[in-house]
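J.: take this sequence and fold it.
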Amino acid sequence: MDNPAAVRGQHVQSNRVALGVVTAIFFMWGFLTCLNDILIPHLKAAFALTWVQAMLVQFTFFGAYFLMSLPAGRLVAALGYKRGIVAGLAIAGVGALLFWPAAQLHVYGLFLGALFVLATGITVLQVAANPYVALLGPEETSSSRLTLAQSMNALGTTLAPLFGGLLILSAEPRSAEQLALLPAAEALAYRAAEAQSVQVPYFGLALTLFALAVAFWMFRLPTIAGVEDGARGGRLRDALRHRHLLLGVLAIFFYVGAEVSIGSVLVNFLSMPGIGEGLSEQEATRYVSMYWGGALVGRLVGTVLLARIAPRRVLGVFAVMVMVLLAVTMLGSGALAKWAVVSIGLFNSIMFPTIFALAIARLGTLTGEGSSLLVMAIVGGAVVPLAMGWLADHHGLQVSFLLPMLCYLYIVFYAWRGARLQD
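T.: Here you go, the predicted model:
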């Protein structure tokens, strides 16, 4: 007869190995998502876009979460977590490959189409990987475990701006006014070269995604008893009867919308004359990297905090800190405003994984439905940046930070009231 203690030890060890393997996925989707912050200023210059037009990058990317999360949930339910992750990687790889013809033909709409396919793959990864990590151990440490996995996501978002700044924003940017002074053929050639500079980076990312898909197909991941192994959840409306999930869906919507909005304008905000004191767009990407690096540090620290302090309390305090920093960003100037906005990343760090874990707590066989709804709510990253772009076009970039501040106010409410479990 097997020794129960030895079996438990093997189970814990298997879960730890699985957690280590799945964190590679978190790194990749963080890296790919954060590259949008570099694509926006790049494509804005290459196609002479307004802020609203440029924010269509985020609208398309995060709109895929809304449109594809339910199909992704059905796909993962049919395939299981492991094969769902493999499918997500393959779909994302196809999306990255599509950047090549989009750049070759120099059509902004094709870039948006490629982003939609890429985001569809990441949607499948989100639906599969987030609940898998949350359920890969005791419920009371799910927030800490998911935050640890998300720290690899933050590592990806930290490195992506440096990668993008080196390979995508390496050319000297030219304003619309400067391009207007050039001969038409020369201006067109400049814009075409700008668009094509994304080809090699995204082709390399496509190969990496396909290689990861093959590696995961060959790796043996443990199943989650009672959730993945033959169990079937109820309908979406059954999941939404849980108040903490319903309010958590809104919290994810507002959090992702605020985080993506801030990241989308960082390069342009930091290179403003009154803020960055002469920083070029390429130099500003270093501060974007610091912004996401703060999220990495915060998640590593948060992994420890969340194991010792009630996750709701940590979430509420961090959201209040972000509101204070946004107020300084809006009202300040120079180095004060610059470092305030960069510091937001530190306090953003634990928010997504903590909200996610709080929202799916005690859902049982409805965990899959809850996960799909939470991933669908990532559409906030499509809606809020578009609204912030409109504010920036009409009232100035600095004033537009008021919108994410209101989003964080809701997160304070969710932390202190909305996430409470009903007996």
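J.: hey, let's count contacts and neighbours off CA atoms from now on
T.: Noted.
J.: and the helices in the stretch 151-300 of the chain?
T.: For the stretch 151-300 of the chain, the helices defined by DSSP state H, counting those that start in this stretch occupy 176-180, 184-196, 199-218, 236-240, 243-270, 273-276, 281-308.
J.: contacting residues around the fourth one?
T.: Read it as helix 236-240. Contact with helix 236-240 is made by 245, 246, 363, 366, 369, 370, 373, as judged by CA atoms under 8 Å, 6 or more residues apart in numbering.
J.: now neighbour count too, for these, in a markdown table please.
T.: Shown next, in a markdown table, are these (neighbours: other CA atoms under 10 Å):
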| residue | neighbour count |
| --- | --- |
| 245 | 27 |
| 246 | 19 |
| 363 | 17 |
| 366 | 20 |
| 369 | 26 |
| 370 | 32 |
| 373 | 26 |
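J.: how about this one, so we can line them up?
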Amino acid sequence: MIKRNSVSKLLPVLFGFFIMGFCDVVGISSNYVKKDFALTDTMANFLPFMVFIWFFVFSVPTGILMNRIGRKKTVQISNIITIIALFVPFVMYNYYACLLAFALLGIANTILQVSLNPLLSNVVDEKKLTGALTIGQFVKAISSFSGPFISAFAASHLGSWQLMFPVFAGITILSSIWLQATAIEEDESKQKVSTLGQVLSLLGNKTILLLFLGIVCVVGVDVGLNISTPKLLMERSGMQLEDAGYGTSLYFGFRTAGAFIGAILLTKVSPTKFFRLSMVIAVAVLVALIFATDKVIILSLIAICGYSCASVFSIIFSFALEKMPEKANEISGLMITGVAGGALVPLLMGGLSDYMGNQIGSVIIICCCATYLLLCSFMLSDAKKA
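T.: Model (predicted):
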């Protein structure tokens, strides 16, 4: 085994999860872009589409590439593309430049998520992988939580919300340097290159298919609440965008707390039971959100949902890696393909919201995703035996 619980190796890998959180800034960004260019919900939701569609396109090829060049080098490629992406809307600001910037950010984030999750398995013991992945999601949640505050500060005090992008670029440069200076061993014997067909054939396993669709839905819930929370607050309580954006931070704040507490609890309780309880709470909350009109109630429901869903991604991902540890790179690429749910779900949300004329349509779509996850949590114990 090459895994060593070395803090000096673990910290730069975990910091990479902070960079991973930058893609969540698309939530508040889509609201600013919608306001600046007077867009419909459907047009504005093409921004998250441009981020997350690349998970469908590049995840499996990235897993194959990772087998050739290694996990660490693949992470560094993602950092370079992230830096380029973050300077585009700062240098040139229009709707199409934003689409380009978030497309590049999506490509970079795809590469990062495929490579960083298995890279973490090189520096922690296998028995602690679920907890370590949850800590990584905790770090990512801190990044996601910070985004709306940074954008609001930039808009209110610096004159332009786009000024947050150079800050994120500088952080990415620091992360890249730190990781490059850290020696991480990778098991060369496991770097057998698979074909695209061989990777996709893993979906023939019932458990892997169930978990793959779970990734699609959990990311759909996450991105859906990210972009719809400010719209709900503006629509139902008359808040201005700069203030409504803090609703997204509240969601990610409770998601951050949930990930931290989840990392502790998952060392003591069954991940499957934890998954089930989390989704029972989430579905109940989302049903209530369809009907909620009071600002305090809306914010409370958003916070509870963020808390309850915080550990679900890492639970699903770790189940998949544990199912076929000998194919960790291929499984990682396949699972991260499911993050394309962040592209599909907002389009469905935008279409139904435009059709209904309000944000109830968005919440209904999110609730459907959570309902699948609830069903998945009860099917999982039997499917894992397959």
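J.: of all the helices of the stretch 151-300 of the first structure, which one comes closest to residue 73 of the first structure?
T.: Nearest to residue 73 of the first structure, of all these, is helix 236-240, at 11.0 Å by CA to CA.
J.: give me the buried stretch members for the closest one, please.
T.: By neighbour count on 16 or more other CA atoms under 10 Å, the buried set for helix 236-240 of the first structure is 239, 240.
J.: could you check how far the most centrally placed residue in the second structure is from residue 350 of the second structure?
T.: By CA atoms, centre = their mean, the second structure has its centre lying nearest to residue 219, at 5.9 Å. Noted for residue 219 of the second structure: a distance of 16 Å to residue 350 of the second structure, by CA to CA, to the nearest Å.
J.: do the same with residue 269 of the second structure
T.: Counting by CA to CA, the gap from residue 269 of the second structure to residue 350 of the second structure is 38 Å.
J.: higher neighbour count, those two?
T.: Applying other CA atoms under 10 Å to residue 269 of the second structure and residue 350 shows that residue 350 carries more neighbours, namely 25 against 11.
J.: what's that one aligned with over in the first structure?
T.: Residue pairing (TM-score structural alignment): residue 350 of the second structure is matched to residue 389 of the first structure.
J.: give the contact list for that match.
T.: With CA under 8 Å, 6+ apart, residue 389 of the first structure has these contacts: 51, 52, 55, 400.
J.: which of those residues sit farthest apart?
T.: The distance between the two most remote of these (CA to CA) is 13.4 Å, for 55 and 400.
J.: out of the two, which sits in the busier spot?
T.: For residue 55 of the first structure versus residue 400, neighbours defined as other CA under 10 Å are more numerous around residue 55 (29 against 23).
J.: the second structure: which residue goes with that one?
T.: Per TM-score structural alignment, residue 55 of the first structure is aligned with residue 45.
J.: equivalent analysis for residue 283 of the first structure, please.
T.: With TM-score structural alignment as the criterion, the equivalent of residue 283 of the first structure in the second structure is residue 243.
J.: relative to residue 153 of the second structure, how far out is its match?
T.: 11 Å.
J.: go on, residue 106 of the second structure?
T.: For residue 106 of the second structure, the distance to residue 153 of the second structure equals 24 Å [CA to CA].
J.: how about the equivalent of residue 35 of the first structure over in the second structure, nearest residue that isn't a chain neighbour?
T.: With TM-score structural alignment as the criterion, residue 35 of the first structure lines up with residue 25 in the second structure. Nearest in space to residue 25 of the second structure, with sequence neighbours left out and distances taken as CA to CA, 6 or more residues apart in numbering, is residue 147 at 5.6 Å.
J.: residue 264 of the second structure too?
T.: residue 131 (7.4 Å).
J.: element containing that neighbour?
T.: helix 129-153 (DSSP states H and E).
J.: might you report the residue contacts of the alignment partner in the first structure of residue 79 of the second structure?
T.: Using TM-score structural alignment as the criterion, residue 79 of the second structure maps onto residue 89 of the first structure. Going by CA under 8 Å, 6+ apart, residue 89 of the first structure touches 121, 122, 125, 209, 210, 212, 213.
J.: out of the residues you listed, who's nearest residue 327 of the first structure?
T.: residue 122 (32.6 Å).
J.: any idea how far that closest one is from residue 155 of the first structure?
T.: Separation of residue 122 of the first structure from residue 155 of the first structure (CA to CA) stands at 17 Å.
J.: with residue 269 of the first structure instead?
T.: Taken as CA to CA, the span from residue 269 of the first structure to residue 155 of the first structure is 23 Å.
J.: residue 128 of the first structure too?
T.: Distance from residue 128 of the first structure to residue 155 of the first structure, counting by CA to CA: 20 Å.
J.: same check on residue 402 of the first structure?
T.: Using CA to CA, we find residue 402 of the first structure at a distance of 28 Å from residue 155 of the first structure.
J.: out of the two, which sits in the busier spot?
T.: Shown here are residue 402 of the first structure and residue 155; by other CA under 10 Å, residue 155 has more neighbours (23 against 17).
J.: aligned to that one, what sits in the second structure?
T.: With TM-score structural alignment as the criterion, the equivalent of residue 155 of the first structure in the second structure is residue 142.
J.: distance check, that match against residue 293 of the second structure.
T.: Distance from residue 142 of the second structure to residue 293 of the second structure, counting by CA to CA: 28 Å.
J.: does residue 318 of the second structure touch residue 129 like I think?
T.: Yes - counting by CA atoms under 8 Å, residue 129 is a contact partner of residue 318 of the second structure at 6.9 Å.
J.: mutual contacts of these two, please.
T.: Shared contacts of residue 318 of the second structure and residue 129 (CA under 8 Å, 6+ apart): none.
J.: related to what we said a few turns ago, neighbours of the match of residue 283 of the first structure, how many?
T.: Quick note: residue 243 of the second structure (other CA under 10 Å) scores 15 neighbours.
J.: the stretch 1-150 of the second structure: helices as residue ranges?
T.: Under DSSP H, counting those that start in this stretch, the stretch 1-150 of the second structure gives helices at 7-20, 26-37, 41-44, 46-69, 71-91, 95-120, 129-153.
J.: with the first structure overlaid, how far apart is the third one on average?
T.: On superposition with the first structure, the mean distance recorded for helix 41-44 of the second structure (mean CA distance after the TM-score superposition for the first structure) is 0.3 Å.
J.: next one: the fifth one
T.: Superposing on the first structure places helix 71-91 of the second structure at an average distance of 1.3 Å from its equivalents, by mean CA distance after the TM-score superposition for the first structure.
J.: what comes up buried for that helix?
T.: 71-72, 74-76, 78-79, 81-83, 85-90.
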